[in-house]
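Student: Kindly generate the corresponding structure for this input.
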Amino acid sequence: MRVAVVGATGNVGTAVLTALHERPEVSSVLGIARRMPDQGAEPYAQADWASIDIGAAVKAPEAIAHLTKAFADVDAVIHLAWLIQPNSKRDLLHRVNVEGTRNVARAAAAAGVDTLVVASSVGAYSPSPGLEVRDESWETGGISTSHYSVDKAAQERVLDEFEAEHPEVTVTRLRPALIFSAAAASEIQRYFLGSWMPVQALKAGRPPLLPLPQGLRIQAVHADDMGAAYAAAAVAGVKGAFNICADDVLGVQDLADIVGDGKKVRPVELPPSMVRTAMSAGHLTGLVAADPGWLDMGMNVPVMDNARAKAELGWKPTRTAADAVAELLGGMIEGTGADSVPMRPRDAGGGSLPVSAVPGGADAGEGASAGKRSPRISEDVDRDLLNLYISDHLTGATAGMSRIERMAEANVDTPVFAELSMLAHEIRNEHRFLEQLLEDLGFKQLPHRQAAAWVGEKAARLKNNGRLVKRSPMTLVLEAELMRSAVIGKKGGWESLRDNAQLLGLDKQVFADLVDNVDRQVAVLDQVHAYARRRAFRTDLETFTPQD
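Tutor: So this is what the prediction gives:
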């Protein structure tokens, strides 16, 4: 059988690809996402790929048409796509998460797909605080103060309607607990904690106290077990809902023990209202990525019974919730990730770009300081000038990285988001490459220059471009022009390093490839500019809503 996975590059999607590859019933897999992963890396190399927007920046008829064509030879569809951020764009989240589910379901029916497996959530359930265990018959009214929960409950209603209209399609709903793995650590930190949280400091030591909301209890499931559940559901073709979670339920002392990792950490239980106030303040100031609705949901969702999944899907957890949380925490400390844009490691590097330009030297994540070979710089080279030159390019890369990341984030609801996001991933990797190059050459970074560039780029955002309370359509035009100039400018840096590579003891081909890559990056920005300039000064064309 052939299985399509919509949303195949995130935490769960990556695990599902692995699980499907291990099922003898599955002959081929189609991965669908807006942003493509590294298709040469596992498990992404095992699938065919299509870039399809299910509703963020296209209207329903176009999304359904593209999906229907992709599903033409598919036996089962696993729908995982769900937009977590940005919290502030509720219309966008509803359009992708709720209406996007409707689009996927309609396309599956139009293509004659037999089985549709959809990612629901424990968050779809109505409140049930306490430890009473609930099965799949518990009401799915959601938690009213959590936008995620409200949308998951709305998704359930979409599926109710679809089942009534299309009884020929087997609709399976999986309602998982929190889904954790080491590979998802950096993604989860970005979505919920934010980049400011110094989780990596736990490597140096564990805190004696751990403040937690009073009465908190957590169910979790490892991503690998979750992937196995989706694969089992796609093959089994059993209608209905299934709770997916490990067998253990974690309380505050369990969480403190996990954080302690063998050392004594005492949980301090705080009133949930106090935690909510602090979380709200942190979210408003940008220090915490998640809004307080996530806490409301966590404190009120029921404890789930997983017996039906065990009995009818032949599924069982192979890891405990404690194992999953511990693995996630370890991954956050190390900054681990995977080879897709959503799951990129904290210190992004790798992919098609070598981490080091030292011939036979550093592998991914290992520089000269790790005992690898150091380049032999010719005595004819002025080391101070070279250090300054590369540092200046790193300064430019710092500003460029900040700008392109902001462009991608601000334009998630436009048709050019996928291109901007993947370009941001490349530029982030180039920034990491320059940092490693300075280390390989034994040079010092000049952090005050990078800090000034970062501050300057943030200050430039204060320009309102003719709009005070909403995004100006002119901003994307100007940013594309500035970014295009910066990308063209860096080409000279790669050319200089390419032509002096022998004197520096570096691999010339690495820089030649970077030079060649500039033209493709410029072409992406040309495409972005062409989209933006057609709308920047018009009153009859929208920039930030789905396009016809």
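
Student: rest of the way, CA atoms for contacts and neighbours
Tutor: Noted.

Student: quick one: the strands in the stretch 151-300 of the chain?
Tutor: According to DSSP state E, counting those that start in this stretch, the stretch 151-300 of the chain carries its strands in the segments 170-176, 178-180, 209-213, 220-222, 240-244, 266-270.

Student: for the chain, same thing?
Tutor: 2-6, 28-33, 48-51, 76-79, 115-119, 133-134, 170-176, 178-180, 209-213, 220-222, 240-244, 266-270, 303-304 (DSSP state E).

Student: can you put the ones you listed in a markdown table and add mean neighbour count and distance to G331?
Tutor: Below are the strands of the chain laid out as a markdown table (neighbours: other C-alpha atoms under 10 Å; distance: least, C-alpha to C-alpha, whole Å):
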| stretch | mean neighbour count | distance to G331 |
| --- | --- | --- |
| strand 2-6 | 25 | 25 |
| strand 28-33 | 22 | 24 |
| strand 48-51 | 16 | 28 |
| strand 76-79 | 26 | 26 |
| strand 115-119 | 25 | 24 |
| strand 133-134 | 14 | 30 |
| strand 170-176 | 23 | 21 |
| strand 178-180 | 24 | 10 |
| strand 209-213 | 17 | 19 |
| strand 220-222 | 27 | 13 |
| strand 240-244 | 23 | 22 |
| strand 266-270 | 16 | 22 |
| strand 303-304 | 24 | 26 |
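
Student: With respect to K458, which of those strands lies nearest?
Tutor: strand 28-33 (30.2 Å; C-alpha to C-alpha).

Student: Pull the distance from that closest one to the chain's centre.
Tutor: Centroid separation between strand 28-33 and its chain, computed with C-alpha atoms, centre = their mean, to the nearest Å, is 17 Å.

Student: hmm, back to that, got CSV for the strands of the stretch 151-300 of the chain, with distance to A424 too?
Tutor: Putting the strands of the stretch 151-300 of the chain into CSV (distance: least, C-alpha to C-alpha, whole Å) gives the following:
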stretch, distance to A424
strand 170-176, 31
strand 178-180, 26
strand 209-213, 35
strand 220-222, 29
strand 240-244, 35
strand 266-270, 40
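
Student: Following up with a second sequence; could you model it the same way so I can compare the two?
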Amino acid sequence: MGVALKRIVVTGASGNVGTAVLRCLAKRANSPEISAIARRTPPARDPYSAATWASIDLADRDAQDRLRPLMAGADAVVHLAWGFQPSHRREYLRRVAVDGTRAVFAAAAEAGVPHVVHMSSGAVYEAGSYGRPIDESWPATGVPHCVYSVDKVAAERALDELSAAPGGPVLTRLRPGFIGQYAAGMGLERYVLPDFVPSAITNHLPVLPIDRSLAIPAVHSDDIATAIDAALERRAGGTFNLASSVPVRAADFVAPFGCGTVPVPWRVLSSVAEAAWRLRVQPVEGGWIELAYTTPMLDCDRAARILDWTPRHDGPAVWKETVAGMRAGVGADSPVLRSRSTREKLATLVERGPIDRRIPS
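Tutor: Down below sits the predicted model:
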């Protein structure tokens, strides 16, 4: 018999994984009360209507104090919140990622919450086993040139420190590969395309430069939600890799775009992307490309044994579905995932500046 779950707090509940978690929890026979936290709250439509919402930016200095009363009496906290943009506001991203994670865990401990599930990433793993599966014992020192990886490592180290105190919550860390779904396509596009570039460009790519050694571990958002549900049900502590055993390879990456390829070494791609980012031409640091070509495959045997978890989608299917959502211009109702017209993106660009420099409102 599993743990009785009457109320769960979910941070980042309007995002890619959060949306899938809300769908998953709503299907439970005894669906728990959900207190959802996001910087911008979504409209009261499914799956978001099932939750009670609070608007909190985890970068704020009073985040811990504001979180504590929301967590009082909860059976678990699922911490999914993260920031990917503005990439040129390094201090802000660090506050969301590391200080925000500290605030969530500390508030949960102070409120007496017995279980915290933290969404980490396979990006924490040290390079050196590319294309080969590693288990959770592989060094979690990250990729030093990728801010996302650096901050995921720092967040885990903050949790190491906080969870060492006796009597605190059981801590579950999830380390997935790339996470995608149809509804996440527009969110991904918004993070990687400059505001002035029309969305339709993804339907007319003549060629993509790519290093053909590409092998990215990937997992569907719904499969992540299933793993979270299982961890909550079992109150299973420790670290779990989560990914399909079938990676996204170069041919899989290009196939949904229906275009040709030009072979280019990944280090060249990373250097060009970094230069373009520094020149403010596009919003993605070159470190993301380095991450794609250094993150190892993930051995998920521990999740299979302890959580009884098996992903239903393989990596190429996850990527194909995500790109299909991007090309169709179909998102979800949340501020993070909703589609935006070219006119709306240009208006925001003029009013508030490009996504890589504007502090989210």
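
Student: could the strands of the first structure go into JSON lines alongside distance to K458 of the first structure?
Tutor: What follows is those, written out as JSON lines (distance: least, C-alpha to C-alpha, whole Å):
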{"stretch": "strand 2-6", "distance to K458 of the first structure": "35"}
{"stretch": "strand 28-33", "distance to K458 of the first structure": "30"}
{"stretch": "strand 48-51", "distance to K458 of the first structure": "31"}
{"stretch": "strand 76-79", "distance to K458 of the first structure": "37"}
{"stretch": "strand 115-119", "distance to K458 of the first structure": "37"}
{"stretch": "strand 133-134", "distance to K458 of the first structure": "48"}
{"stretch": "strand 170-176", "distance to K458 of the first structure": "39"}
{"stretch": "strand 178-180", "distance to K458 of the first structure": "33"}
{"stretch": "strand 209-213", "distance to K458 of the first structure": "33"}
{"stretch": "strand 220-222", "distance to K458 of the first structure": "38"}
{"stretch": "strand 240-244", "distance to K458 of the first structure": "43"}
{"stretch": "strand 266-270", "distance to K458 of the first structure": "36"}
{"stretch": "strand 303-304", "distance to K458 of the first structure": "44"}
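
Student: Looking at the ones you listed, which is nearest to P342 of the first structure?
Tutor: strand 28-33 (10.7 Å).

Student: for the strands of the stretch 151-300 of the first structure, which one sits closest to P345 of the first structure?
Tutor: strand 178-180 (15.0 Å).

Student: I'd like to know which of the strands of the first structure is closest to V515 of the first structure.
Tutor: V515 of the first structure lies closest to strand 48-51 among these, at 26.6 Å (C-alpha to C-alpha).

Student: Mean deviation, that closest one versus the second structure?
Tutor: By mean C-alpha distance after the TM-score superposition for the first structure, the fitted strand 48-51 of the first structure averages 1.0 Å away from its aligned residues in the second structure.

Student: circling back to that earlier point, out of the strands of the stretch 151-300 of the first structure, nearest to N103 of the first structure?
Tutor: Short answer: strand 170-176, nearest of the strands of the stretch 151-300 of the first structure by C-alpha to C-alpha, at 14.5 Å.

Student: Which residues does that closest one contact?
Tutor: 114-122, 124, 159, 163, 220-221, 226, 230, 233, 237-245 (C-alpha atoms under 8 Å, 6 or more residues apart in numbering).

Student: can you do 7 Å?
Tutor: 114-122, 163, 237-245 (C-alpha atoms under 7 Å, 6 or more residues apart in numbering).

Student: next one: stretch 61-68 of the first structure
Tutor: I52, D53, I54, G55, N103, V104, R106, A107, A108, A110, A111.

Student: got the buried residues for that stretch?
Tutor: E62, A63, I64, A65, H66, L67, T68 (16 or more other C-alpha atoms under 10 Å).

Student: Check stretch 274-291 of the second structure too.
Tutor: Applying 16+ other C-alpha under 10 Å to stretch 274-291 of the second structure flags 274, 276-277, 282-291 as buried.

Student: Return the member of the residues you listed nearest to P42 of the second structure.
Tutor: P283 (24.9 Å).

Student: got the contact list for the counterpart of the closest one in the first structure?
Tutor: Per TM-score structural alignment, the equivalent position to P283 of the second structure in the first structure is A289. By C-alpha under 7 Å, 6+ apart, the residues touching A289 of the first structure are Y191, F192, L193, G194, H283.

Student: Cross-reference the residues you listed with the helices and report the matches.
Tutor: If you go by DSSP state H, those have H283 in helices.

Student: buried subset of the contacts of A289 of the first structure?
Tutor: Looks like these have Y191, F192, L193, G194, H283 buried, using 16+ other C-alpha under 10 Å.

Student: and the gap between the first one and Q85 of the first structure?
Tutor: Here the criterion is C-alpha to C-alpha, to the nearest Å. By it, Y191 of the first structure lies 7 Å from Q85 of the first structure.

Student: And the last one, by the same measure?
Tutor: Distance of H283 of the first structure to Q85 of the first structure, computed by C-alpha to C-alpha: 13 Å.
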